[in-house]
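**Student:** Quick one: sequence and predicted model below, then my questions.
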Amino acid sequence: MDIGVGLPTTVPGARGRDLTEFARRADQQGFSTLAVLDRLVYDSYDPLVALAASAAATERIRLASTILLAAYRPSVAVLAKQLASIDRISDGRLVVGLAAGGREDDFLASGVRYGGRGRRLDEMISELTRTWQGEGPFAGVGPRPAAEGPPLLFGGHSPSAMRRAAEHGIGWIAGGSSATAYPELVRQAQEEFRRHGRADKPKMVSLSYVCLGPEGRERGGAYLRDYYSYIGPKAERAASAVIVDEDRLRRTVDEFAEAGCDELLLFPCTSDPDQVDLISKAVLA
């Protein structure tokens, strides 16, 4: 199983210099992917800007949006151009993770209707891929991606999310599901691929939150309570699940590998670049 790491773009107060150093170390330490989260109404960096900066600071590591909430973005042509630009800057290292989104405030802030976001995402997928192939509704939108277009990964626990993965993607990503529940998600994704006549198996991805080092539980818990405050009391469940010691982190990695996960993304709850070294020592050394 591959091990990737998240870029702490959603940790409030993260400095730009810390993000680029974080990316540089992740590239050097041997992580498979550098991933970003997406949220508009929050004290966070834009994920596409962060990926562009990371592309310039790295040479080897994959860059991935996990997940980009594409449906709240008003212009498909602009989004296609942004993603193709990152893909070209990184020499084809981009993986585009997409989902419909579940926070109404992000849509209100961008002036896009929250209702019907799933249908909008389906339409956007078609236009994105056609634009990258030079066949979009607006001629001349470039640059072209490094290849035919970056591979697509889909998130969301609805049947539509699994369908999108089978119709358009390389796989599916779970947002913080436990390893205990993961085998059933693997089964569902594989069944959906077979239903759509695909002989290949979906790439299965998941993420976990990590905050190693002194005061890890306090720092990680405070961040996750704030980040997930929109889900009410369930935010405490997310905060209590943060991984704060090396032994538990290694057990979590082993559990996901046994559950059929192909890549686990470890998202830090601090913007301190030393967190990269601590995670690497625990699971890559």
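**Tutor:** Perfect, thanks for sending it. Numbers count the residues shown, from 1 in each chain.
**Student:** Every contact and neighbour count from this point should use C-alpha atoms.
**Tutor:** OK.
**Student:** buried ones in stretch 160-174?
**Tutor:** Residues of stretch 160-174 classed as buried by neighbour count (16 or more other CA atoms under 10 Å): 160-166, 168-174.
**Student:** who touches residue 44 in this structure?
**Tutor:** 9, 10, 11, 12 (CA atoms under 8 Å, 6 or more residues apart in numbering).
**Student:** With respect to residue 64, which of those residues is nearest?
**Tutor:** Taking CA to CA as the measure, residue 9 is the one of those closest to residue 64, at 12.9 Å.
**Student:** which residues touch stretch 90-104?
**Tutor:** Residues outside stretch 90-104 that contact it (CA under 8 Å, 6+ apart): 55-56, 59-72, 83, 86-87, 114, 117-118, 121, 145-147, 150-156, 161.
**Student:** A further structure is provided below for comparison with the first:
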Amino acid sequence: MDVGIGLPTAHPAVNGDDVVAWARHAEAGGFSTLGVIDRLVHGSWEPLTALAAAAAVTERIGLATSILIAPLRAGTALLAKQAATVDRLSHGRLTLGLAVGSRPDDFAVGGVALAGRGVRTDAQLRELRELWSSAEAGKPSAVGPAPARPGGPPLLLGGHAPRALERAARFGDGWIGGGTGPGMFRGGAEQFRAAWERAGRTGRPRLAAIAYVGLGPGGAEETEEYLRSYYRGAGPFVDHIVRNAATSSGQLAELLGEYEEAGCDEVLLMPCVPNRDQIDRAAEAVSTAA
């Protein structure tokens, strides 16, 4: 199982030097991927812009939106151009994780209707592939650049609802579970595989998950404070997210083992503490788990 790590871009206090140094350190630490999460009504950075910066200072490590809220990007042609640009900058290292989103404040501030977002996302997914195909073919009316990889970046689609899993099976190259723990991941993965078969898809889809981490002295307190702020308005569900965050090396090693047993191909460790020592602490836990 691959293990990636998130950039600390959901922490409003971080600056550009922090993110660049984090990206370089994570690549040197052997992590598979740099991930970013997405909100509009929050001090978090715009995901594709952050990954463009990471692409410029790294050479090997993958880049992933985990996830990007697709219907907030109502202009699909612009989204296709932005994603293809990051894919070209990184020489084909981008994985585009997408989901429909659920927070009413993000949609209200973004001027986008919350209702009907699933249907709109279905249309976006079709259009993204068409736009990338046109760019690859060099059509005069194409929205370029063409992505680095034929067909465009791999698409991982998120969400646990039946409709979300069916969408991932029809349009995606795989599925990504949220930071809800190995138990919910296992159930979602089983349902996704069944949906993949019903959709007549062949081959083995990629299964990924995110896990929240905050290690070292004070990590448990900082993790809970961060998650309750980021998921404010989520009601009792935030308690479940807090319970499934790893706040010690032993807990993280155990968590990774459970994800691997559940058939996960890659876990992205999303930092609840923005200090760079989290990279080394996480790397040590990964080594222990291995």
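**Tutor:** Everything's here; your move. Just so we're clear, the structure is a prediction, and the values are computed from it rather than from any experiment.
**Student:** Overlay them and tell me the TM-score.
**Tutor:** The TM-score (TM-score structural alignment, normalised by the length of the first structure) is 0.95; 285 aligned residues with a CA RMSD of 1.7 Å.
**Student:** ok, back up a step: mind giving me the ChimeraX select for the contacts of stretch 90-104 of the first structure, buried ones only?
**Tutor:** Applying 16+ other CA under 10 Å to the contacts of stretch 90-104 of the first structure, the buried members can be selected in ChimeraX as follows:
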select :55,60,61,62,63,64,65,66,67,68,69,70,71,72,83,86,87,114,117,118,121,145,146,150,151,152,153,154,155,156,161
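**Student:** From the contacts of stretch 90-104 of the first structure, which land in helices?
**Tutor:** 55, 56, 83, 86, 87, 117, 118, 121, 161 (DSSP state H).
**Student:** so what's the third one up against?
**Tutor:** Counting by CA under 8 Å, 6+ apart, residue 83 of the first structure makes contact with 48, 96.
**Student:** Tell me the spacing between it and residue 47 of the first structure.
**Tutor:** According to CA to CA, to the nearest Å, residue 83 of the first structure and residue 47 of the first structure sit 11 Å apart.
**Student:** Equivalent analysis for the last one, please.
**Tutor:** Relative to residue 47 of the first structure, residue 161 of the first structure is positioned 21 Å away (CA to CA).
**Student:** Report the two of the buried residues of stretch 160-174 of the first structure separated the most.
**Tutor:** 168 and 174 (17.0 Å).
**Student:** Alignment lookup: residue 81 of the first structure to the second structure.
**Tutor:** Aligned by TM-score structural alignment, residue 81 of the first structure pairs with residue 81 of the second structure.
**Student:** Leaving out sequence neighbours, find the closest residue to that match.
**Tutor:** residue 144 (6.0 Å; CA to CA, 6 or more residues apart in numbering).
**Student:** Need the buried residues of stretch 160-174 of the first structure in CSV (columns: distance to residue 93 of the first structure).
**Tutor:** Output for these, formatted as CSV (distance: CA to CA, whole Å):
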residue, distance to residue 93 of the first structure
160, 27
161, 23
162, 24
163, 25
164, 22
165, 20
166, 22
168, 18
169, 16
170, 15
171, 16
172, 18
173, 18
174, 21
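**Student:** Show only the entries of the residues you listed found in strands.
**Tutor:** Among these, DSSP state E puts 171, 172, 173, 174 in strands.
**Student:** Alignment lookup: the second one to the second structure.
**Tutor:** Same thing as residue 172 of the first structure. Correspondence of residue 172 of the first structure to the second structure, assessed by TM-score structural alignment: residue 175.
**Student:** Mind jotting down where the helices sit in the second structure?
**Tutor:** All helices of the second structure, identified by DSSP H, fall at 16-28, 47-56, 76-89, 104-110, 117-137, 162-171, 182-198, 219-230, 237-243, 249-261, 277-289.
**Student:** Any chance of a markdown table for those helices, columns distance to residue 5 of the second structure?
**Tutor:** Shown next, in a markdown table, are these (distance: least, CA to CA, whole Å):
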| stretch | distance to residue 5 of the second structure |
| --- | --- |
| helix 16-28 | 7 |
| helix 47-56 | 13 |
| helix 76-89 | 18 |
| helix 104-110 | 25 |
| helix 117-137 | 26 |
| helix 162-171 | 23 |
| helix 182-198 | 17 |
| helix 219-230 | 16 |
| helix 237-243 | 18 |
| helix 249-261 | 13 |
| helix 277-289 | 8 |
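**Student:** Tell me which of these lies nearest to residue 37 of the second structure.
**Tutor:** Among the helices of the second structure, the nearest to residue 37 of the second structure by CA to CA is helix 47-56 (6.7 Å).
**Student:** Go ahead and confirm the match of residue 81 of the first structure touches residue 145.
**Tutor:** Yes. Counting by CA atoms under 8 Å, residue 81 of the second structure does reach residue 145; the two are 6.5 Å apart.
**Student:** what about residue 4 of the second structure, how many residues close to it?
**Tutor:** A count of neighbours around residue 4 of the second structure, defined by other CA atoms under 10 Å, yields 26.
**Student:** Same question for residue 74 of the first structure.
**Tutor:** Residue 74 of the first structure is flanked by 14 other residues according to other CA under 10 Å.
**Student:** How about the contacts made by the closest residue to it other than its chain neighbours?
**Tutor:** Nearest residue to residue 74 of the first structure, sequence neighbours excluded (CA to CA, 6+ apart): residue 112, at 6.4 Å. Contacts for residue 112 of the first structure (CA under 8 Å, 6+ apart) come out as 72, 73, 74.
**Student:** quick one: which of those is nearest residue 27 of the first structure?
**Tutor:** For those, the nearest to residue 27 of the first structure is residue 73 (29.3 Å; CA to CA).
**Student:** OK, contacts around residue 243 of the second structure?
**Tutor:** With CA under 8 Å, 6+ apart as the criterion, no residue contacts residue 243 of the second structure.
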